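1. kindly generate the corresponding structure for this input.
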Amino acid sequence: MQDRPKLTTIGFDADDTLWQNEQFFRMTEKRFAGLLSDHGEPEHISARLLEAERRNLGVYGFGIKGFTLSMIETAIEITEGRVPAPVIAEILAAGREMLSHPIEPLPHARETVERLAGAYRLVLITKGDLFDQERKLAQSGLGDLFDAVEIVSDKSAATYTRIFGRHGDGPEKSMMVGNSLKSDVVPAIEAGSWGIHVPHELTWVLEHVEPPSAAPRFRQIADLGELPALVESITTPG
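-> As a prediction, the model looks like this:
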């Protein structure tokens, strides 16, 4: 029986994998819809906002700042250019509140990262605004447990090939853990890594894809507390 490649490196997503994130976007979106309630139903306003976000991803990237700009753009469009200045001020205030919101670690995040640190090279791989992601990592208290941190504009197979080549022994000896099938799991598997899906109750609609159920290196766990046992089952010869 051929020996399986030794797992040496584990990548972790940050938002909605290690700490809460999407819930603050949903709360702000609800607040935004309330500001524009005279111009449409909440579902209509949210749909227009999603259209703006989709258009703007290639310009602003992922994160709160791009989301805030998309809200302003949507407000201008929905009101046909007549959005009052106080509404724009409220949108900007909502964005600033998101950028200063305290970090809420998800269950088992700290204990799992602490348990795996030292035995494996741990790499935090997250996309979004540089300053905001650095802030959240610092406030989480988890930063010292990672051997490397990569804040990227997007996640693709090429991204994981580059990162796991730089900080590990290549994709085949690496694993990516995250809540997004589209960003964390599918491209990591395409690069040759293990892809471990940790579902979150709230996942942005633009991150939805079908799970790669037939892929030999795909696994799904209920929460991060199950990860150490899964890692052991993968690394221990059967």
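2. from here on, contacts and neighbour counts on C-alpha atoms
-> Noted.
3. count the residues that sit near G40.
-> 14 (other C-alpha atoms under 10 Å).
4. can you check the one 5 residues further on too?
-> Other residues near I45 come to 23 when the count uses other C-alpha under 10 Å.
5. where do the helices of this protein begin and end?
-> With DSSP state H as the criterion, the chain has helices at 22-35, 42-60, 64-78, 85-99, 109-116, 130-140, 157-167, 186-191, 227-235.
6. tabulate those helices (CSV), appending distance to G11.
-> Shown next, in CSV, are the helices of the chain (distance: least, C-alpha to C-alpha, whole Å):
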stretch, distance to G11
helix 22-35, 20
helix 42-60, 24
helix 64-78, 23
helix 85-99, 24
helix 109-116, 11
helix 130-140, 15
helix 157-167, 8
helix 186-191, 10
helix 227-235, 12
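7. for those, which one ends up most surrounded?
-> Each of these was scored by mean neighbour count; the highest is helix 186-191, a mean of 24, by mean count of other C-alpha atoms under 10 Å.
8. ok, the closest residue in space to V152 that isn't next to it in sequence to P187 distance?
-> Once flanking residues are discounted, V152 sits nearest to K127: 4.7 Å by C-alpha to C-alpha, 6 or more residues apart in numbering. Distance of K127 to P187, given as C-alpha to C-alpha, to the nearest Å: 14 Å.
9. let's compare: structure for the following, please.
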Amino acid sequence: MTMLGFDADDTLWHNERFFTLTQARFAELMGDFAGRDHLEDRLLAAERRNIGRYGFGVKGFTLSMIETAIEVSEARVSATVIAELLEAGREMLAHPIELLPHVETTITTLAASYKLVLITKGDLLDQERKLAQSGLGPCFQAVEVVSEKTPEIYTRIFDRHGMGARQGIMVGNSMKSDILPMLEAGGRAIHIPDRGVTWALDHAETPASHPRLLTLESMENLAEALHKFALE
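-> Next up, the predicted model:
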């Protein structure tokens, strides 16, 4: 049975838009100290700097907002604003899950013919919460929450749950995290680009062409395309 790896955030359900809304709130709260563009640049720099310390996800993002607020204000930011940033982070951790179009039907259909494994970055508790709320949990035979997605990680996961990366397929919205490392590991990948906002640190160039890469507009035709792709 072919193993399919699925990314979670912005592949199965909405995620990045909540970060975008919270970032706008951050700019509003810090408007007395700097303009929005400058705040966004400083926050992005903090996120880049802190990924190695805090990892991916809401908690690291919240800490980066607080760190940026202190730095930009030269430690003059009020405790009230810090409290509001903490509350914004808590709200992100509690937001309801909204599946992307065609996801529920497609995942349910594929689970009958393929071995599905969820491979996602982020905070373990938050990812487990989102999967539970999504109702998709029973469709996945395994869940892997990793600190980073690299060729070595994909090799290890597809060896553990399948017949190796070369016999597996990874499906995701992020060219940088979901697609390129899987191709480098020797596997196949299906890219379903996020039509919303893409995190600045997740940008990567799309290969002009690749024999093991397929791009789809949405999940709607994944089952049919996957069958043909897997047989090539």
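10. TM-score for this pair?
-> TM-score of the superposed chains, computed with TM-score structural alignment, normalised by the length of structure 2, equals 0.98; 231 aligned residues with a C-alpha RMSD of 0.9 Å.
11. what's the matching range in structure 2 for the longest strand that structure 1 contains?
-> In structure 1, assigned by DSSP state E, the strand with the most residues is strand 121-127. The aligned range for strand 121-127 of structure 1 in structure 2 is 115-121, by TM-score structural alignment.
12. same deal with stretch 32-45 of structure 1?
-> Residue span in structure 2 matched to stretch 32-45 of structure 1, by TM-score structural alignment: 26-39.
13. show the end-to-end separation of that stretch, please.
-> OK, stretch 26-39 of structure 2 end separation, C-alpha to C-alpha: 8 Å.
14. please list the residues outside that stretch that contact it.
-> With contacts defined as C-alpha atoms under 8 Å, 6 or more residues apart in numbering, stretch 26-39 of structure 2 is touched by 40, 65, 68-69, 72-73, 81, 85.
15. how about the most far-flung residue of structure 2 relative to its centre, nearest residue that isn't a chain neighbour?
-> The C-alpha centroid of structure 2 is most remote from R76, which lies 33.7 Å away (C-alpha atoms, centre = their mean). Using C-alpha to C-alpha, 6+ apart and skipping residues adjacent in sequence, the residue nearest R76 of structure 2 is I70, 6.9 Å away.
16. need the counterpart of the one you found in structure 1.
-> Using TM-score structural alignment, I70 of structure 2 pairs with I76 in structure 1.
17. and G89 of structure 2, how close does it get to L12 of structure 2?
-> 22 Å.
18. again, but for A27 of structure 2
-> 28 Å.
19. might one say that S177 of structure 2 is in contact with H203?
-> No. Counting by C-alpha atoms under 8 Å, S177 of structure 2 sits too far from H203 to count as a contact (9.2 Å).
20. who's more crowded, those two?
-> More crowded of S177 of structure 2 and H203, by other C-alpha under 10 Å: S177, with 20 against 12.
21. ok, now which ones touch the more buried one?
-> By C-alpha under 8 Å, 6+ apart, S177 of structure 2 lies in contact with 148-150, 202.
22. let's see 7 Å
-> For S177 of structure 2, the contacting residues are K149, by C-alpha atoms under 7 Å, 6 or more residues apart in numbering.
23. what do you get for the one 10 residues further on?
-> When contacts are counted by C-alpha under 7 Å, 6+ apart, G187 of structure 2 is found next to 165-169.
24. pipe those into TSV and attach distance to A46 of structure 2 and neighbour count per row.
-> Formatted as TSV, those follow (distance: C-alpha to C-alpha, whole Å; neighbours: other C-alpha atoms under 10 Å):
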residue	distance to A46 of structure 2	neighbour count
A165	34	28
R166	37	17
Q167	38	17
G168	35	25
I169	34	27
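25. can you pick out the ones from those residues that are in strands?
-> Counting by DSSP E, the contacts of G187 of structure 2 place I169 in strands.
26. of the contacts of G187 of structure 2, which is the nearest to T105 of structure 2?
-> I169 (19.1 Å; C-alpha to C-alpha).
27. who touches the closest one in this structure?
-> 3-5, 187-189.
28. of the residues you listed, closest to G137 of structure 2?
-> Of all those, G137 of structure 2 sits closest to G5, with 13.7 Å by C-alpha to C-alpha.
29. and the gap between that closest one and S174 of structure 2?
-> Distance from G5 of structure 2 to S174 of structure 2, by C-alpha to C-alpha: 13 Å.
30. can you check A223 of structure 2 too?
-> Computed with C-alpha to C-alpha, the distance linking A223 of structure 2 and S174 of structure 2 is 19 Å.
31. next one: M92 of structure 2
-> Counting by C-alpha to C-alpha, the gap from M92 of structure 2 to S174 of structure 2 is 21 Å.
32. next: A8 of structure 2.
-> Plainly put, A8 of structure 2 is 10 Å away from S174 of structure 2 if you go by C-alpha to C-alpha.
33. check Q127 of structure 2 too.
-> In this view, Q127 of structure 2 and S174 of structure 2 are 17 Å apart by C-alpha to C-alpha.
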